[in-house]
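Chemist: here's my sequence, what's the structure:
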Amino acid sequence: MSEQYSDAFLRDVLGRTKVIAVIGVSPNETRPSFYVARYLGLKGFRVIPVNPGHAGRTLLGETVRADLSEVSETVDMVDIFRRSEHVPPIVDDALERLPHLKTIWMQIGVEHAGAAEKARARGVDVIMNRCPKIEYQRLFGELRMGGFNTGIVSSRL
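Modeler: Predicted coordinates for the structure are as follows:
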């Protein structure tokens, strides 16, 4: 069963985040991981692509890293585009290597209660089975412009 997250919590997470390491990002422009990473970059987030199969290539203006051991920047959020069974070692690696990490975000269809509990025990917020692109669009008014009822009341047109 998916967890529920308040709009205030999601807005706070997205508002405080500046640098996102996207695990499993693809250079294939038709893949969701590519267009989510691209969108986040266009919204002002620094996106650090992580994918061992494409390490060393340039993607979205950044060098693709093989894994988190190659990330020296301060990362606020790790966004995971891998199947749920691959989550625990990614979370362990992130908790070990990223001392300023504030959020682990697991994409739609990705959930792992044990890894989430471990991260929360270390003071890291966890979001599962959600997409930061969709949540950003919903919470900051972009879906409304497309005619979607977002459930957000605003005086903006």
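
Chemist: contacts, neighbours, all on C-alpha from now
Modeler: Noted.

Chemist: looks to me like Gly109 is in a strand.
Modeler: No. Under DSSP: H, G, I helix; E, B strand; the rest coil, Gly109 sits outside any strand and is assigned coil.

Chemist: can you pull out the strands in this structure?
Modeler: Along the chain, the stretches classed as strands by DSSP state E are 19-23, 46-50, 58-59, 62-63, 77-80, 103-106, 125-127.

Chemist: make JSON lines from these and add mean neighbour count and distance to Ala119 to it.
Modeler: JSON lines is the format used below for the strands of the chain (neighbours: other Cα atoms under 10 Å; distance: least, Cα to Cα, whole Å):
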{"stretch": "strand 19-23", "mean neighbour count": "23", "distance to Ala119": "16"}
{"stretch": "strand 46-50", "mean neighbour count": "26", "distance to Ala119": "20"}
{"stretch": "strand 58-59", "mean neighbour count": "16", "distance to Ala119": "28"}
{"stretch": "strand 62-63", "mean neighbour count": "14", "distance to Ala119": "27"}
{"stretch": "strand 77-80", "mean neighbour count": "26", "distance to Ala119": "12"}
{"stretch": "strand 103-106", "mean neighbour count": "25", "distance to Ala119": "8"}
{"stretch": "strand 125-127", "mean neighbour count": "21", "distance to Ala119": "7"}
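
Chemist: before we compare anything, build this one as well:
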Amino acid sequence: MPIIEDREELREILKRSRTVAVVGISPEEFRPSHFVSETVKRRGFKIYLINPEHEGKEILGEKVLGSLRDVPEKIEILNVFRRPEAVYALAEEAREVGFETFWLQPGTENPEVIEALDREGRVVVPGLCIKTCCMLLLRD
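Modeler: Okay, here's the model as predicted:
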């Protein structure tokens, strides 16, 4: 089933994925996009940080990219930190560049986009924190 909420399926996604594109990264350490991405990076994932407002700057030791089109390799997990109304345009761009899993952080869910991606047979994780999933499901 393309909408993933099952613990074992989430674990498998995290175990087989190595690249995470974070859309909506913030340089502010107290923002969820920042501290969640920091944990994901510490867990061994290669992260690409996307935010056109901060393009070219460095956050978490990584150069911020302006668009998904700038990611130089296959996006395995697209981790979303955007308002629900912005997710439709993001999904369009993601379809163009390709991705394996569309991961919507809590508060970013757009029901229409989730339904559309599900109908297309795409893998969607709606409303779960990737940091929490990494900490709970990837224990050594």
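
Chemist: on that earlier part again, columns distance to Pro89 of the first structure on top of the strands of the first structure, output as CSV?
Modeler: Listed next are the strands of the first structure as CSV, based on distance: least, Cα to Cα, whole Å:
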stretch, distance to Pro89 of the first structure
strand 19-23, 12
strand 46-50, 14
strand 58-59, 24
strand 62-63, 22
strand 77-80, 11
strand 103-106, 13
strand 125-127, 15
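
Chemist: roughly how far apart are the residue nearest the centre of the first structure and Ala94 of the first structure?
Modeler: Against the mean C-alpha coordinate of the first structure, by Cα atoms, centre = their mean, the closest residue is Asp79 at 2.8 Å. Distance from Asp79 of the first structure to Ala94 of the first structure, counting by Cα to Cα, to the nearest Å: 11 Å.

Chemist: need the contact partners of stretch 54-68 of the second structure.
Modeler: 21, 26-27, 34, 38, 47-53, 71, 93-94, 97 (Cα atoms under 8 Å, 6 or more residues apart in numbering).

Chemist: just the closest of these to Glu120 of the second structure, please.
Modeler: Each of the contacts of stretch 54-68 of the second structure was checked against Glu120 of the second structure using Cα to Cα; the closest is Ala94, at 13.1 Å.

Chemist: run a quick neighbour tally on the closest residue to the closest one other than its chain neighbours.
Modeler: Of all residues not flanking Ala94 of the second structure in the chain, Leu68 sits nearest, at 7.0 Å (Cα to Cα, 6 or more residues apart in numbering). Neighbourhood size, Leu68 of the second structure [other Cα atoms under 10 Å]: 22.

Chemist: just Val36 of the first structure next, same as before
Modeler: Neighbours around Val36 of the first structure, by other Cα under 10 Å: 18.

Chemist: that one: what's it in contact with?
Modeler: Pro132, Lys133.

Chemist: at 10 Å instead, please
Modeler: Val22, Val25, Glu29, Leu42, Cys131, Pro132, Lys133, Ile134 (Cα atoms under 10 Å, 6 or more residues apart in numbering).

Chemist: with Val47 of the first structure instead?
Modeler: 18-22, 37-41, 59-62, 75, 77-79.

Chemist: and the contacts of stretch 54-68 of the second structure, which is closest to Ile3 of the second structure?
Modeler: Ala94 (16.7 Å).
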